[in-house]
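Novice: no sequence on this one, just coordinates:
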């Protein structure tokens, strides 16, 4: 393995480790109640919505129906993993069997 590649891999590993350790150190100092705690709990959902929304808006009928199915799964289960699985399954079925 060339030295440049080895140095790049070691550098990326060091940066990844530093980010994770930094996150743990900062997390200990964050409040567990109040507005900031509420805000931090909602970040994952907001990021997921921001990643999915553009594809839903330009995706057409299959994406809209799959989003509706995923929403129903979420309302029934309140489980994000089940919601993602339901949306993916709905999209697969709509594309495979409904031709959308």
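Specialist: Everything's here; your move. These figures come from a predicted structure and were not determined experimentally.

Novice: use CA for all of it now, contacts and neighbours both
Specialist: Fine.

Novice: and residue 37, how many residues sit next to it?
Specialist: For residue 37, the neighbour count with other CA atoms under 10 Å is 12.

Novice: what does the one 3 residues further on give?
Specialist: For residue 40, the number of neighbouring residues by other CA under 10 Å comes to 12.

Novice: Give the buried residues for the helix or strand containing residue 96.
Specialist: Residue 96 is part of helix 80-97, with elements assigned from DSSP states H and E. Neighbour-count burial for helix 80-97, counted by 16 or more other CA atoms under 10 Å, picks out 83, 84, 86, 87, 88, 90, 91, 94.

Novice: take the one below as the second:
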């Protein structure tokens, strides 16, 4: 399965409104998980089995909760049993079509 999620403090840590440090702590959890993942400006997507992916999401939420009394989580999942490597393959199929393939 693929899970795209965004987790951040609902309360900023300082007057600038920055949540970067808490988000970095969440991303650290994802990267240390060993699961395939990709982070962009809005979401982090990771791939794996249900229990392992959800454990990483929970760890990321816990990391943010350590810095904020309130946490915001947005999650979207693509559950497709029997498929792996879709973090890259889904994009490759679209790129192929765009290239005229």
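Specialist: Alright, I've got the coordinates. Since the structure is predicted, the reported quantities are computational estimates derived from the model, not experimental observations.

Novice: Drop the TM-score for these two in here.
Specialist: The TM-score (TM-score structural alignment, normalised by the length of structure 1) is 0.30; 47 aligned residues with a CA RMSD of 3.3 Å.

Novice: From the contact counts, what lies against the longest helix along structure 2?
Specialist: For structure 2, the helix with the greatest residue count under DSSP state H is helix 50-65. Applying 3 or more CA pairs under 8 Å, 6 or more residues apart in numbering; DSSP states H and E, we find helix 50-65 of structure 2 packed against strand 2-9, helix 20-32, strand 71-78.

Novice: Kindly calculate the angle that it makes with strand 2-9.
Specialist: 20 degrees (axes from the mean of the first three to the mean of the last three CA atoms, to 10 degrees).

Novice: circling back to that earlier point, now distance to residue 44 of structure 2 and mean neighbour count too, for the helices and strands packed on helix 50-65 of structure 2, in CSV please.
Specialist: What follows is the helices and strands packed on helix 50-65 of structure 2, written out as CSV (distance: least, CA to CA, whole Å; neighbours: other CA atoms under 10 Å):
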stretch, distance to residue 44 of structure 2, mean neighbour count
strand 2-9, 5, 22
helix 20-32, 8, 18
strand 71-78, 10, 13
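
Novice: Would you mind putting those into JSON lines with distance to residue 87 of structure 2 alongside?
Specialist: As requested, the helices and strands packed on helix 50-65 of structure 2 are exported to JSON lines (distance: least, CA to CA, whole Å):
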{"stretch": "strand 2-9", "distance to residue 87 of structure 2": "7"}
{"stretch": "helix 20-32", "distance to residue 87 of structure 2": "14"}
{"stretch": "strand 71-78", "distance to residue 87 of structure 2": "10"}
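
Novice: ok, back up a step: got CSV for the buried residues of helix 80-97 of structure 1, with distance to residue 51 of structure 1 too?
Specialist: Formatted as CSV, those follow (distance: CA to CA, whole Å):
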residue, distance to residue 51 of structure 1
83, 15
84, 13
86, 17
87, 14
88, 15
90, 18
91, 16
94, 21
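
Novice: ok, those vs residue 73 of structure 1, which is closest?
Specialist: Set against residue 73 of structure 1, the nearest of those by CA to CA is residue 83 (5.4 Å).

Novice: hang on, that closest one packs against residue 74?
Specialist: Yes. Assessed by CA atoms under 8 Å, residue 83 of structure 1 is found in contact with residue 74 at 5.1 Å.

Novice: Quick check: the farthest pair among the buried residues of helix 80-97 of structure 1?
Specialist: 83 and 94 (16.3 Å).
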